[in-house]
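[1] Below are the sequence and a predicted model; questions follow.
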Amino acid sequence: MNLLFVADPLSSFSVKKDSTLAMMLEAQAKGYAIWHCHIEDIKSVAGAIYAKSQKIKIDMAGSPWYVSTQTKEMKVAAFDAVIMRKDPPFDMSYVTATWFLSQAKLEGAKIFNDPVALRNHSEKLSLLEFLQYAPPTLISYDLKDIQDFHREHQDIIIKPLDGMGGMGIFRVKSDALNLASIVETLGDSGKRALMAQKFLPEISEGDKRVLVIGGKAVPHGLARIPQGGEVRGNLAAGGKGVACPISEKEAKVAEHIGPLLASRGLHLIGLDFIGGYLTEINVTSPTCFVEITQQTGYDVAKQWLTSLEQYLK
């Protein structure tokens, strides 16, 4: 089986903990051929969608950890499966890639996550469909709306809709210090909508990532615990990752949301919880495979590949 991974440059992978690499290794262990391309390598030629891709062999003892054995321009639909793992930002290049992949899907390509679903699913706004599980939440362009929300809840988090890895997240306490300035800066003076949520003190126990694969939750999640006075638990912001079993409440939320989003083509999602409240639904390139596997012994990549194989039957 030939698998094409659409991802960031291989040289940029964090080898010790990269979830895409964990997927590749699991697939290679099953004897599958691993191919890689960037979103910029996808194009339309005479109406068909092609990707200039390199076939790689992974050797974790080598330096670098991969060897390119072949480079070829192939129809995207010729691969047995296409794994879309390009990291944010969700910019026009990303959107264009989903348009190309949507056409490739019409040509018969099997793509995970589905490009139409990726394009339609905002990792922040998608929460609106499931607000019964979320903390008090507001999304608006308007400074007054956010000021009113703050007056009601006193201690809030403000973040941009297109942020990743904890970038652009601010806490505003009861004194409202710099609230207007934060909103004006993050919102580009009213040109960008922002998300505001009631601050959850349970963040001290971690921002917990729960992975859901093919509609089924991984039994262990990763609590990303803020360090050094930070309010952000994101690993990219210095948070400490601690694996632990998912709670009964988290499991019930996953049982509701997971199959629904899987039916829309979102094979792999990451649900983020703070204190049992759902705060985001990640779909672009959910991570934490390696940390969970290393700390618990539960093979997340194996669950992912087994689920993928079932979809391809």
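    Received the coordinates, thanks.
[2] only C-alpha atoms for contact and neighbour calcs from this point on.
    Will do.
[3] give me the number of residues near the nearest residue to residue 272 once chain neighbours are set aside?
    Excluding the flanking residues, the one nearest residue 272 by Cα to Cα, 6 or more residues apart in numbering is residue 209, at 4.7 Å. Neighbourhood size, residue 209 [other Cα atoms under 10 Å]: 29.
[4] Residue 209: which element?
    Secondary structure from DSSP states H and E places residue 209 in strand 207-213.
[5] starting at the chain centroid, how far to that strand?
    Per Cα atoms, centre = their mean, to the nearest Å, the displacement of strand 207-213 from the mean C-alpha position of its chain is 10 Å.
[6] which residues sit against it?
    Strand 207-213 is contacted by residues 217-218, 220-225, 233-234, 246, 250, 254, 258, 267-274, 286, 288, 303-304, 307 when judged by Cα atoms under 8 Å, 6 or more residues apart in numbering.
[7] Just the buried ones from those?
    217-218, 220-225, 233-234, 246, 250, 254, 258, 267-274, 286, 288, 303-304, 307 (16 or more other Cα atoms under 10 Å).
[8] Now, the contacts of strand 207-213 that are in strands?
    217, 220-225, 268-274 (DSSP state E).
[9] Among those residues, which pair sits farthest apart?
    Largest separation among the ones in strands among the contacts of strand 207-213 by Cα to Cα: 225 and 268, giving 23.0 Å.
[10] For the nearest residue to residue 163 once chain neighbours are set aside, which three-state class applies?
    Nearest-residue entry for residue 163: residue 89, 7.4 Å, with adjacent residues in sequence omitted and distances by Cα to Cα, 6+ apart. Here residue 89 takes the coil state, with states given by DSSP: H, G, I helix; E, B strand; the rest coil.
[11] these two touch, right, residue 89 and residue 160?
    No - counting by Cα atoms under 8 Å, residue 89 stays clear of residue 160, with 11.8 Å between them.
[12] Comparing those two, which residue is more hemmed in?
    For residue 89 and residue 160, the more surrounded residue by other Cα under 10 Å is residue 160, and the numbers stand at 21 against 12.
[13] any idea how far that one is from residue 9?
    26 Å (Cα to Cα, to the nearest Å).
[14] now swap in residue 162 and tell me
    21 Å.
[15] And for residue 87?
    Taken as Cα to Cα, the span from residue 87 to residue 9 is 11 Å.
[16] quick one on the thing from earlier: quick one: which of residue 162 and residue 9 has more around it?
    residue 162 (17 against 12).
[17] which ones are touching that one?
    Contacts of residue 162 (Cα under 8 Å, 6+ apart): 89, 90, 124.
[18] put this beside the first:
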Amino acid sequence: MDLLFIADPLESFKIEKDSTLAMMRVAQEVGHHLWFCQSRNVLWKDNLVVADCQSLLIKPSSTSWFELGDVQSKALNTFSAVQMRTDPPFDIEYLNTTWLLSAATRQGAKVFNDPAAVRDHSEKLSITEFPDLIPPTLVTRELSAVEAFHKTYGDIVIKPLDGMGGMGVFRVGPDGLNLASIVETLGENGSRTLMVQRFLPEIADGDKRVLLIGGEVVPYALARIPQGTEIRGNLAAGGKGVAMPLSTNEQRIAEKLAPILNQRGLFLVGLDLIGGYLTEINVTSPTCFVEITNQSHFDVPHFWLKALERTIS
């Protein structure tokens, strides 16, 4: 198979734990051919969606770990599969790329995740489709609504809808200290929508990342546990990642969502669960392949590749 990865610059990869690199390695090991480009290299030309891409060889060295070939212009529908692995934020250029990728799917390209499904799926707002699984939640631009929510629940978390890696997440305790200032700053004085949720003390046990691949559930989660005085478990915010088997409740939630999301074209999904509550559904560039594999010995990259091969066969 010829696999195209649309990703961030290779030089930016954290090679000791990068999930995209783990995908590349396992695909190369079984004989598939790798290609690479950035989203800026996807274009409409001569009535086709093409990528100005390069062949990619993964090498064992930890310093010079990749080798790229000459740039070639190849139609996306000539690849066996196209992996869109560009990290958020989901800005206008990300949106433009999804529109080009949608055009490519109309021309027969197999893109994962499906660009229309990604475009229609807000990683934070999507949880509202499953109200029985989520904590008390408010979505608003109005300070008065946040103040009323705080009065009801006393201890809350406020976050922007387009954040990633725990960026912009604030906790406001029962004293309400700086509530108005936080809402005004994050919400840019009412011009941006915020999500507010009841604080879940179970975060002390970890923000669990559960992976869904091809409609199936990876049986281990990565609990991202806050360190020190932090409330954020995100690894980017200094959280400690600990792989552990799914609890009965986590398995139930994952098995409920897996077939629904896969049917929509969301082949790879990362659920975030805190204390048995669903808090996010990540579809742009889910991670934690390496951490789960290294600690549980469940081979997530191999699981991903087998699911991909079945899907495109």
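    Nice, I can see it. What you see is a predicted model, and the numbers here were worked out from it, not measured in a lab.
[19] Need the TM-score between these chains.
    Scored against TM-score structural alignment, normalised by the length of structure 1, the superposed chains reach a TM-score of 0.99; 313 aligned residues with a Cα RMSD of 0.7 Å.
[20] in structure 1, which spans are helices?
    19-29, 92-106, 115-120, 143-153, 179-186, 248-263, 289-296, 300-312 (DSSP state H).
[21] how about the strands of the stretch 1-150 of structure 2, start to end?
    2-7, 33-37, 42-45, 48-58, 66-75, 81-85, 111-112, 137-140 (DSSP state E, counting those that start in this stretch).
[22] residues in contact with residue 171 of structure 1?
    155, 156, 157, 158, 199, 231.
[23] Which residues are in contact with the fifth one?
    Counting by Cα under 8 Å, 6+ apart, residue 199 of structure 1 touches 155, 156, 157, 171.
[24] out of those, which is most surrounded?
    residue 156 (23 neighbours).
[25] shouldn't it be in contact with residue 179?
    No - Residue 156 of structure 1 is beyond contact range of residue 179, at 10.0 Å (criterion: Cα under 8 Å).
[26] any residues in contact with both of those two?
    Residues touching both residue 156 of structure 1 and residue 179 (Cα under 8 Å, 6+ apart): residue 172.
[27] Trace residue 254 of structure 2 over to structure 1, please.
    Aligned counterpart of residue 254 of structure 2 in structure 1: residue 254 (TM-score structural alignment).
[28] now do residue 115 of structure 2
    Per TM-score structural alignment, residue 115 of structure 2 is aligned with residue 115.
[29] Apart from its neighbours in sequence, what residue is nearest its match?
    Once flanking residues are discounted, residue 115 of structure 1 sits nearest to residue 98: 4.8 Å by Cα to Cα, 6+ apart.
[30] And residue 174 of structure 2, by the same measure?
    residue 154 (4.6 Å).
[31] mind checking how far residue 147 of structure 1 is from residue 124 of structure 1?
    For residue 147 of structure 1 relative to residue 124 of structure 1 (Cα to Cα), the value is 20 Å.
[32] And for residue 18 of structure 1?
    Distance from residue 18 of structure 1 to residue 124 of structure 1, by Cα to Cα: 23 Å.
[33] Those two: which is more packed in?
    When neighbours are counted by other Cα under 10 Å, residue 18 of structure 1 and residue 124 differ, and residue 124 comes out ahead with 19 against 16.
[34] From residue 197 of structure 1, how far off is that one?
    Going from residue 124 of structure 1 to residue 197 of structure 1 by Cα to Cα gives 11 Å.
[35] on that earlier part again, would you mind finding the most buried of the helices of structure 1?
    Burial of the helices of structure 1 is given as mean neighbour count (mean count of other Cα atoms under 10 Å); helix 19-29 ranks first at a mean of 20.
[36] Which residues does that helix contact?
    By Cα under 8 Å, 6+ apart, the residues outside helix 19-29 of structure 1 that reach it are 13, 15, 33-34, 58, 85, 286-290, 301-302, 304-305.
[37] Could you rerun that using 6 Å?
    287, 289, 301 (Cα atoms under 6 Å, 6 or more residues apart in numbering).
[38] How many residues are close by the first one?
    Counted by other Cα under 10 Å, the residues lying close to residue 287 of structure 1 total 21.
[39] Setting aside sequence neighbours, what's the nearest residue to it?
    residue 19 (5.4 Å).
[40] for the second one, same thing?
    Of all residues not flanking residue 289 of structure 1 in the chain, residue 19 sits nearest, at 5.2 Å (Cα to Cα, 6+ apart).
[41] which residues make contact with stretch 226-245 of structure 2 from outside it?
    Outside stretch 226-245 of structure 2, the residues that touch it by Cα under 6 Å, 6+ apart are 165, 166, 207, 219, 220, 221, 222, 223, 224, 225, 292, 295.
[42] for the first one, what are its contacts?
    Residue 165 of structure 2 makes contacts with 234, 236, as judged by Cα under 6 Å, 6+ apart.
[43] Kindly recompute the last result at 10 Å.
    88, 232, 233, 234, 235, 236, 237, 238 (Cα atoms under 10 Å, 6 or more residues apart in numbering).
[44] Among these, the buried ones, what's the PyMOL command?
    Remark: buried members of the contacts of residue 165 of structure 2, expressed as a PyMOL selection using 16+ other Cα under 10 Å:
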select buried, resi 232+233+234+235+237+238
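[45] Looking at the contacts of residue 165 of structure 2, which one is closest to residue 129 of structure 2?
    Of the contacts of residue 165 of structure 2, the one sitting nearest to residue 129 of structure 2 (Cα to Cα) turns out to be residue 88, at 21.8 Å.
[46] thought the closest one was touching residue 122?
    No - taking contacts as Cα atoms under 10 Å, residue 88 of structure 2 lies outside contact range of residue 122: 11.6 Å.
[47] rewinding a little: just put the strands of the stretch 1-150 of structure 2 in CSV and tack on mean neighbour count and distance to residue 193 of structure 2.
    Compiled in CSV, these are given as follows (neighbours: other Cα atoms under 10 Å; distance: least, Cα to Cα, whole Å):
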stretch, mean neighbour count, distance to residue 193 of structure 2
strand 2-7, 22, 28
strand 33-37, 22, 33
strand 42-45, 16, 31
strand 48-58, 20, 34
strand 66-75, 14, 38
strand 81-85, 22, 26
strand 111-112, 23, 28
strand 137-140, 17, 5
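[48] closest one to residue 102 of structure 2 among the ones you listed?
    Closest among the strands of the stretch 1-150 of structure 2, using Cα to Cα: strand 111-112, at 8.5 Å.
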